[in-house]
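In: I need the structure of the sequence given here:
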Amino acid sequence: MLDDLDRRLLRQLQADPGQSMAALADRAATTPSVASRRLARLRAAGVLRGTRAVIDWRALGWSVEVSLRFTLDKTQPDAFDAFLAAARAVPEVLEIQTFLGSVDARLAVIARDMAHYQRIYRERILTLPHIADIEALMHVARLEEREALPL
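Out: Reported below is the predicted structural model:
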């Protein structure tokens, strides 16, 4: 599906998404018009979904990250849908994942400090519907974080 030029363009775009089309084309060894057409084709194919700003929430004073794993009461037919809809409404939830197995869902939650996390937990997390069990994992360190694919 991807040829060498596509891979070069995507590698360069991952490395610096804010660069100009001319710089991107130069680094990928092509012309700006060819690079533009290729990126448009990759967007149309759904390979390239967009570019985004990545904001370091720690630099803005959010110092606590907790991973919450949920087991839901699956005796209720709408348990997943109701839980996910309510979880999406919590602004401090950065990520929602669902699983097959003993854990049904995981939420990544951030807070300014432990007192703020306790308020979020009591007022927003514990009020989510259809919870049978919660396990909290406090993040201590992020040893590696990658967003770039090995193209």
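
In: only C-alpha atoms from now on, for both contacts and neighbour counts.
Out: Will do.

In: ok, Thr51 touching Pro17?
Out: Yes. Using Cα atoms under 8 Å, Thr51 is in contact with Pro17, at 6.6 Å.

In: count the neighbours of Ala25 for me.
Out: 22 (other Cα atoms under 10 Å).

In: was I right about it contacting Thr31?
Out: Yes. At 5.3 Å, Ala25 and Thr31 qualify as touching, with contact defined as Cα under 8 Å.

In: one more, please, to line up against the first structure:
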Amino acid sequence: MLDDTDRRILRQFQAEPDLSAQGLADRVGLSHGACWRRLEKLRGSGILKGQEAVIDWRALGWAVRVSLRITLDKTRRNAFDAFLEEVRKVPEVLEIQTLLGRVDIRLELIARDLSHYQTIWRDRILTLPHIADIEALMHVADIKSVDELPL
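Out: Alright, predicted model coming up:
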């Protein structure tokens, strides 16, 4: 699947995603063309999905992050689909994850402050369809948050 050169490319790309193609090639010991071909192969196989801007939401004035664990009323036909359709419309929801176990869905959302969170909670979250149970967990601190894979 991946050889040592592919892993070196991915490690360097994770560490510095805005590195030029030539800079990446130099770091992994390949010609520009060979490095570009390997990057295209990694993209084509779905291993490398692209690059994205990482924006610090706190720097933009968002101060509250909450994780919501939601159990749906599964006796209702299409409860998941109806819930997911509506929750996607809530702009403050940054992540939606479906889970196996007692909890069906986890949402990660942000708010400007506690008053704003209360408004989102009351007007947008509690009005979502088919919620049987909900638990809110207020984010306090990041202890470890890593996006890099151990390659």
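
In: neighbour-wise, which of Thr51 and Pro17 of structure 1 wins?
Out: Pro17 (16 against 10).

In: please name the residues that touch the residue lying farthest from the centre of structure 2.
Out: Here structure 2 reaches farthest from its C-alpha mean at Ser31, the gap being 33.3 Å by Cα atoms, centre = their mean. Applying Cα atoms under 8 Å, 6 or more residues apart in numbering to Ser31 of structure 2 gives the contacts Gln22, Ala25.

In: ok, so what distance separates the aligned partner of it in structure 1 from Arg112 of structure 1?
Out: Ser31 of structure 2 maps onto Thr31 in structure 1, with residues paired by TM-score structural alignment. Using Cα to Cα, to the nearest Å, Thr31 of structure 1 is found at 46 Å from Arg112 of structure 1.

In: residue ranges for the helices of structure 1, please.
Out: With DSSP state H as the criterion, structure 1 has helices at 4-15, 21-27, 32-44, 79-88, 114-120.

In: could you point out which of those helices sits nearest Pro150 of structure 1?
Out: helix 4-15 (8.1 Å; Cα to Cα).

In: now the closest one on structure 2. Mean distance?
Out: Compared with structure 2 after fitting, helix 4-15 of structure 1 has a mean deviation of 0.5 Å; criterion: mean Cα distance after the TM-score superposition for structure 1.

In: so which elements touch that helix?
Out: Applying 3 or more Cα pairs under 8 Å, 6 or more residues apart in numbering; DSSP states H and E, we find helix 4-15 of structure 1 packed against helix 21-27, helix 32-44.
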